[in-house]
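any chance you can model this:
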Amino acid sequence: MSLKVFKDHFGRGYEVYESSYRKKEGFSFFLVKGEEGKVLVISGEKVPEGVSFFKKHQMGGKTFFFCERNHENLEILRKYFPDLKPTRVGLKASFGTGDRLGITTPAHVRALRGSGLFPVFAQQSVRENERTGRTWRDVLDDATWGVFQEGYTEGFGADADHVKNPEDLVAAAKEGFSMFTIDPSDHVRNLSKLSEREKNEMFEEILKKERIDRIYLGKKYTVLGERLEFDEKNLRDAALVYYDAIAHVDMMYQILKEEISDFDFEVSVDETETPTSPLFHIFVVEELRRRGVEFTNLALRFIGEWEKGIDYKGDLGLFEKEIKMHAEISRMFEGYKISLHSGSDKFSVYPAFASATGGLFHVKTAGTSYLEAVKVISMVNPELFREIYRCALDHFEEDRKSYHISADLSKVPEVEKVKDEDLPGLFEDINVRQLIHVTYGSVLKDASLKERLFEALEQNEELFYETVAKHIKRHVDLLEG
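Below is the predicted model of the structure:
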């Protein structure tokens, strides 16, 4: 067996990821880690056509080709093993695991393997790519190498998240993403900033484009025994908030259909100040269906506060009542799931959310995996953590501007006064969590901090994987009930 021969001859110089081992058409493929980092090893009489390698060894009657983990070699791996290509999720209960570092997927696989949730291992937003300097290709390739490393063969999705413009949409489609989340928040109006006169005038402008009043006025719905009806005021308000946003979504959908034919399409109206009432939910679905937009997921703006990196702030009783209404509406119209954004660490709402939706849901996490990675740094390299902490403090006011958080820097501890053994405990503080959560871009743009952060995580790889997997598994277990 190629793996045994390799370990017998190279065991001292390389760590072998045994879970990655696969055979196909006379070739053996597996990952190892040595002084040159992680590399792909292929055993065979020759390498598959198109594969590039930087050295080869003949040992024990076997020839081993050492190949870089680059995009071109990964594309050939995908031809041999189609499960390394992302696929549609559809209406299965699903869970997204954003990875700002590009090295965390093995931990995500461990957390989700064997669960009832379909994983979306490659998930990143345009905003995150801009701050980390990564591309759609980087995101998908990094996740795929992680999937290969862990020997995961059950399928996964790839989500181009919070896309606002056609250029980013088309670029993600060309790289092979299977899911696209459209963020039309730039086209959503905030009703609280408008006077009644302004609302009426703006609604008249909409009616000049299209007489939607003739479609909706007087239309009635019954949801869990509650009667909902469009009247002049609530139709006006629904149209003001969502009409232009839905037009933008429609435009993006048509562009995407010209690029690819089979994909999951998510509509996100969660990053707004206006909570999505049940009637607003109905308006969005009716308008999307009327325009022929086929969508898999709908992310609503629920009541309460959904801040990054911490648990839900709000009345759980009211949320439970509301999510039951929204879930019933999704069943009434059929064909899509309710999506929960800013899903990281919202432990208190998961039981009600999962129960109400009955498995018709998608949950997104991202920053929480980065937080767990930095927590590992606090365990293994206290001084490096303190540098990261100080960098975060220096850049917090700028970095926080595009995130919904309430962290108060006057309440974060002075890191120099915290004992080494107490540093991991800082991640129980909601202000510290949000401080670290939103400043990832500034930390990763510091070349020295980035290099040492990655080095520390690589040297403590199992602890890193175990820590992240345990935290994500907490999410999964609650969602599975």
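
C-alpha from now on. contacts and neighbour counts both.
Will do.

scan the chain for its longest helix.
For the chain, the helix with the greatest residue count under DSSP state H is helix 232-259.

do a quick rundown of the helices in the stretch 201-350 of the chain.
Taking DSSP state H, counting those that start in this stretch, the helices of the stretch 201-350 of the chain run over residues 213-216, 232-259, 278-290, 316-333, 350-357.

another one to check against the first:
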Amino acid sequence: MELSKYSVGVGDRFAHQAKAQLQACILAAKAGVEVIPVWNKSNREHTIIGSEPSQTRAAVDAAVKALGWTKPYHCDADHITIATVDRFLAPCDFYTIDVADYIGKPAEQASIDAFVSHHSELLGKIKLEGVDESFEITPELLRATAAKFLFAVQEAGKVYRKIESVKGAGNFIPEISMDETDAAQSPLELLIILAAVADEKIPIQTIAPKFSGRFNKGVEYVGDVEQFEREMALDMAAIRHAVAQYGLPKNLKLSVHSGSDKFSIYPAIHRCMKRFDTGVHLKTAGTTWLEELIGLAEAGGDGLALAKQIYADAYAHREELCVPYATVIDIHPDGLPAPEVVNGWSSDEFTSALRHDQSSPNYNPNLRQLLHVGFKIAAKKGSRYLDLLESNEEIIAKNVTENIFDRHIVPVFLGGKQKSGSEHTA
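The predicted model follows:
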């Protein structure tokens, strides 16, 4: 099983928007580029909502059948560990193995010594094809990197082998995620990590390193875009070097986690892909749950009333909602409107505050981030929320499709201009 060159991770917390998400990939195909959808949902999200990975698979398969999609598609066991992988073994074929909690924990000294001894080819000057800079890996850097990352890679190997024992070799796509950690990995560290991955015989097809800057959920990238582009280019060069040196899969590519709505870096991603003739896995492309709320608010009536109630409940429980996402959100409490203010908003006022249109003076990134992590509130509404999703399917689907295609696929994979929330696909 091979992941295509271009792919998008799409989350669907309530398993109602698979057709609308797939429609964005159909629009991409009509525009001349194959972008493969990967539906991702983490164990944490399943636990909060009370859903099962099998439900995600069923919704996706139904959408694929309904729309006649004949290209590949995948279901991702997002951010799994050895403790959480079991429930994903039957329904999933893509596994994001999260090793962030193991980074910095040292492997046995004998393992570190063996790794350093085995990889003397890494020492000295390193020339990465496609970049002008030259680099040097010293014995100290090699040993320090092994001490920091080797144990994490060994843990990834345990998870990979458990999946392989059930699914069979070649029947799933493995990814390693190390983005939720304290510092960005340098290209030399990434090269050393990939050597360790090869030693563990994990045929990863994507890897999610940490880039500098902040990748907060559902809002714009915060950081130096030029530095991001430099890091991405060097990481792509390091991957190319590792593939040639260690026999890793030829389609190995970068995965950009929390990639949704990072509009300022999309041109940089596109340029890097063209420069190295490689792909990227953009994960997640489009915050579907927020597009559901926008659609409900646009619909007015009961939909708008429920959207306002969800905000009020999220505001009241904002501390507990934010704790699990503390490293990937940046909410200023004084920037959150009081629920009684929001309760008086019109449909346009609510949607313009929530929709990620930075040209709008009403756009509120604090409100958007709070509602992003507030899906637990909607889950507690049960059938009331789900019934409104179904009765307002058309307007919600329009928002979901346009968001993924216009504001994510077009700038990243087609190199076009990202459209604002007020513009729509013809």
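
quick one: TM-score?
With the length set by TM-score structural alignment, normalised by the length of structure 2, the two chains reach a TM-score of 0.83; 377 aligned residues with a C-alpha RMSD of 2.0 Å.

the longest helix of structure 1 vs structure 2, average offset?
When structure 2 is overlaid, helix 232-259 of structure 1 sits 1.6 Å from its aligned residues on average, using mean C-alpha distance after the TM-score superposition for structure 1.

quick one: work out the angle between that helix and helix 278-290.
Comparing the axes of helix 232-259 of structure 1 and helix 278-290 via axes from the mean of the first three to the mean of the last three C-alpha atoms, to 10 degrees yields an angle of 40 degrees.

the equivalent of Phe280 of structure 1 over in structure 2 and Arg318 of structure 2, how far apart?
Superposed on structure 2 with TM-score structural alignment, Phe280 of structure 1 falls opposite Glu189. Applying C-alpha to C-alpha, to the nearest Å, the value for Glu189 of structure 2 to Arg318 of structure 2 is 37 Å.

the more surrounded of the two?
Glu189 (21 against 18; other C-alpha atoms under 10 Å).

burial of the nearest residue to the more buried one once chain neighbours are set aside, as a residue count?
Using C-alpha to C-alpha, 6 or more residues apart in numbering and skipping the chain neighbours, the partner closest in space to Glu189 of structure 2 is Thr145 (6.2 Å). Look at Thr145 of structure 2: counted by other C-alpha under 10 Å, it has 20 neighbours.

before we move on, what about Ala62 of structure 2?
14.

likewise Asp237 of structure 1?
18.

that one maps to what in structure 2?
That one, Asp237 of structure 1, aligns with Ala144 by TM-score structural alignment.

swap in Phe156 of structure 1?
In structure 2, Phe156 of structure 1 lands on Tyr73 (TM-score structural alignment).

again, but for Val267 of structure 1
Alignment note (TM-score structural alignment): Val267 of structure 1 maps to Ile176 of structure 2.

likewise Gln124 of structure 1?
Per TM-score structural alignment, the equivalent position to Gln124 of structure 1 in structure 2 is Lys41.

surely its match touches Asp78?
Yes: counting by C-alpha atoms under 8 Å, Asp78 is a contact partner of Lys41 of structure 2 at 5.5 Å.

in structure 2, which residue is most central in space?
Lys283 (2.5 Å; C-alpha atoms, centre = their mean).

the counterpart of that residue in structure 1: which element?
Under the alignment (TM-score structural alignment), Lys283 of structure 2 pairs with Lys364 in structure 1. Using DSSP states H and E, the element containing Lys364 of structure 1 is strand 361-365.

neighbours around Lys167 of structure 2, how many?
Burial of Lys167 of structure 2 is recorded as 15 neighbouring residues (other C-alpha under 10 Å).

what sits closest to it if chain neighbours are left out?
Leu89 (7.3 Å).

from Lys162 of structure 2, how far off is that neighbour?
For Leu89 of structure 2, the distance to Lys162 of structure 2 (C-alpha to C-alpha) stands at 9 Å.

the more surrounded of those two?
Leu89 (19 against 16).

can you find the partner of that one in structure 1?
Checking TM-score structural alignment: Leu89 of structure 2 goes with Ala173.

wait, that match touches Ile260, no?
Yes: using C-alpha under 8 Å, Ala173 of structure 1 is in contact with Ile260, at 7.1 Å.

check contacts around Met273 of structure 2.
279-280 (C-alpha atoms under 8 Å, 6 or more residues apart in numbering).

how about a cut-off of 7 Å?
Met273 of structure 2 makes contact with Gly279, according to C-alpha atoms under 7 Å, 6 or more residues apart in numbering.

any idea how far Gly415 of structure 2 is from it?
For Met273 of structure 2, the distance to Gly415 of structure 2 (C-alpha to C-alpha) stands at 10 Å.

same question, Val10 of structure 2
Using C-alpha to C-alpha, Val10 of structure 2 is found at 20 Å from Gly415 of structure 2.

between these two, who's got more neighbours?
Neighbour count, other C-alpha under 10 Å: between Val10 of structure 2 and Gly415, Val10 has more, with 26 against 16.

quick one: residues in contact with the helix or strand where that one lies.
Assessed by DSSP H and E, Val10 of structure 2 sits inside strand 6-11. Applying C-alpha under 7 Å, 6+ apart, the set of residues contacting strand 6-11 of structure 2 from outside is 34-41, 279-286, 288.

mean shift between that strand and structure 1?
By mean C-alpha distance after the TM-score superposition for structure 1, the fitted strand 6-11 of structure 2 averages 1.0 Å away from its aligned residues in structure 1.

the helix or strand immediately after that strand in the chain packs against which elements?
Counting by DSSP H and E, the element after strand 6-11 of structure 2 in chain order, helix or strand, is helix 18-30. Helices and strands touching helix 18-30 of structure 2, by 3 or more C-alpha pairs under 7 Å, 6 or more residues apart in numbering; DSSP states H and E, are strand 36-42, helix 53-67, helix 393-404.

fine, thanks again, bye for now.
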